[in-house]
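S.K.: Can you look at this prediction? I've put the sequence above it.
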Amino acid sequence: MHIHFGNERWNQAAAFALRYDVFVIEQGISLQDEFDELDTLTRDYFVVYEGTLAVATIRYQKKDHITIQPDRFCVRKNYRGKGIGKNLLLHLEDKALKDGYKFSLLSAEKTALSFYKSLKYSINSEEYLEDGIICVEMIKKLSS
């Protein structure tokens, strides 16, 4: 497996196809909610590939000048529980640190709280509904 980072159309297409499978088909999120105005031609995505198959992805976007906001993070169903998601998020955090960010702020599905807590994220909000799924905002101070 290897991780690719970039905004090439083929990499974006792989990220979108995986997000379609996980969020739209598996979780029932509408196409209009899943694919939003932040999916621009210049938006960068991390995609984990096994050969040519996209098995995990995360959108790389900034919240502000010191905060990265990882978004649209998913792992293909039969690849979950193998450390791929953890490795991908840590990879993103490493890049964010190198890019000068000090915090990572994300929207976490309530079912994934233990995953994020294991990576030192803390709950930063009350529960809220996002695309029909109960979520909380979580934050982490990045360090090398």
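M.R.: Structure received.
S.K.: C-alpha from now on. contacts and neighbour counts both.
M.R.: Noted.
S.K.: can I assume T42 sits in a helix?
M.R.: No: read with DSSP: H, G, I helix; E, B strand; the rest coil, T42 is coil and lies in no helix.
S.K.: so it touches N11, yeah?
M.R.: No: in this structure, T42 is not within contact of N11 by C-alpha atoms under 8 Å, at 11.6 Å.
S.K.: okay, now the one to match up with it:
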Amino acid sequence: MSSANMQTPTVGLMSAKIGLPVQKYRKSDDNQLNIKVQEVYFEEPIMKLIVESSKPARGAAAYIRMSVFVLERGIAFRDEFDDKDSDSMVYAVLFDDKVPVATCRFETYNDHTLKVGRVATLKEARGHGYGRKVVSALEDKAKQMGFTHSLIHSEMDAVKFYQRLGYEITSDVFYEDGVPCVVVEKDL
């Protein structure tokens, strides 16, 4: 068999996102399969952040919140999904390729104050700054709209996260949906 007749199809491309090497193979004259790594690369995930009121944004946010609050944390379905969830609600959703991984929703507290609500990041996506990205996206939108202040009802185990974003505790502990919380606030 001449080298002109050898085929060199590529295998292993479907997992390039997670860093598997791209490989090529060819059969030798003695019909042995020889595999050689031609190149190795790691593709950065395609991250997309949306801040909008739409059915797709609401659906993506609901997927994350169902996973985190209802299934992982055990919060009652009816408590998690309230009357504020509508197609007109603005959601920030961060996608890792096509998978929604982090979200929060925009509520108007008063004429100058944003209330960030329902902040959640999928368990397997934590530790990458995705929660910070969605909160910051809502803060940026609020500033564009003339808001000067932001507040969040923070669960106690999330207070340090919000403090790293510049929020300060401004209330005593209270219970929301059976979970101990405090109000955290900051100027935008």
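M.R.: That came through, no problem. From a predicted model like this one, the values you see are computed outputs, not experimental measurements.
S.K.: TM-score for the pair, please.
M.R.: The TM-score (TM-score structural alignment, normalised by the length of structure 1) is 0.95; 142 aligned residues with a C-alpha RMSD of 0.9 Å.
S.K.: on that earlier part again, between T42 and N11 of structure 1, who's got more neighbours?
M.R.: Neighbours of T42 of structure 1 and N11, each counted by other C-alpha atoms under 10 Å, are more numerous for N11; the result is 21 against 12.
S.K.: What lines up with that one in structure 2?
M.R.: Alignment note: N11 of structure 1 maps to A57 in structure 2; criterion TM-score structural alignment.
S.K.: That match and Y91 touch, don't they?
M.R.: Yes: with contacts counted by C-alpha under 8 Å, A57 of structure 2 reaches Y91, the gap being 6.2 Å.
S.K.: Common neighbours of the two, please.
M.R.: The contact sets of A57 of structure 2 and Y91 overlap at 50-51 (C-alpha atoms under 8 Å, 6 or more residues apart in numbering).
S.K.: Now check structure 2 for the residue matching G81 of structure 1.
M.R.: Checking TM-score structural alignment: G81 of structure 1 goes with G127.
S.K.: For burial, what's the neighbour tally of the residue lying closest to F46 of structure 1 once chain neighbours are set aside?
M.R.: Leaving aside its chain neighbours, F46 of structure 1 sits nearest to F5 (4.4 Å; criterion: C-alpha to C-alpha, 6 or more residues apart in numbering). Residues lying near F5 of structure 1 (other C-alpha under 10 Å) number 17.
S.K.: Specify the local secondary structure of F5 of structure 1.
M.R.: Recorded secondary structure, F5 of structure 1: strand (three-state DSSP).
S.K.: Run through the residues that contact it.
M.R.: Neighbours of F5 of structure 1 in contact, by C-alpha under 8 Å, 6+ apart: 44-47.
S.K.: I'd like to know which of those is nearest to D21 of structure 1.
M.R.: V47 (14.4 Å; C-alpha to C-alpha).
S.K.: wait, doesn't that closest one sit right on A15?
M.R.: Yes: assessed by C-alpha under 8 Å, V47 of structure 1 is found in contact with A15 at 6.3 Å.
S.K.: Over in structure 2, find the residue span stretch 51-70 of structure 1 aligns onto.
M.R.: Alignment of stretch 51-70 of structure 1 against structure 2: residues 97-116, by TM-score structural alignment.
S.K.: roughly how far out does that stretch sit from the chain middle?
M.R.: Relative to the chain's own centre, stretch 97-116 of structure 2 is displaced by 12 Å; criterion: C-alpha atoms, centre = their mean, to the nearest Å.
S.K.: now for D33 of structure 1: what does it line up with in structure 2?
M.R.: D33 of structure 1 maps onto D79 in structure 2, by TM-score structural alignment.
S.K.: Any figure for the gap between its match and K143 of structure 2?
M.R.: From D79 of structure 2 across to K143 of structure 2, the span is 29 Å (C-alpha to C-alpha, to the nearest Å).
S.K.: who has more neighbours, those two?
M.R.: Neighbour count, other C-alpha under 10 Å: between D79 of structure 2 and K143, K143 has more, with 17 against 13.
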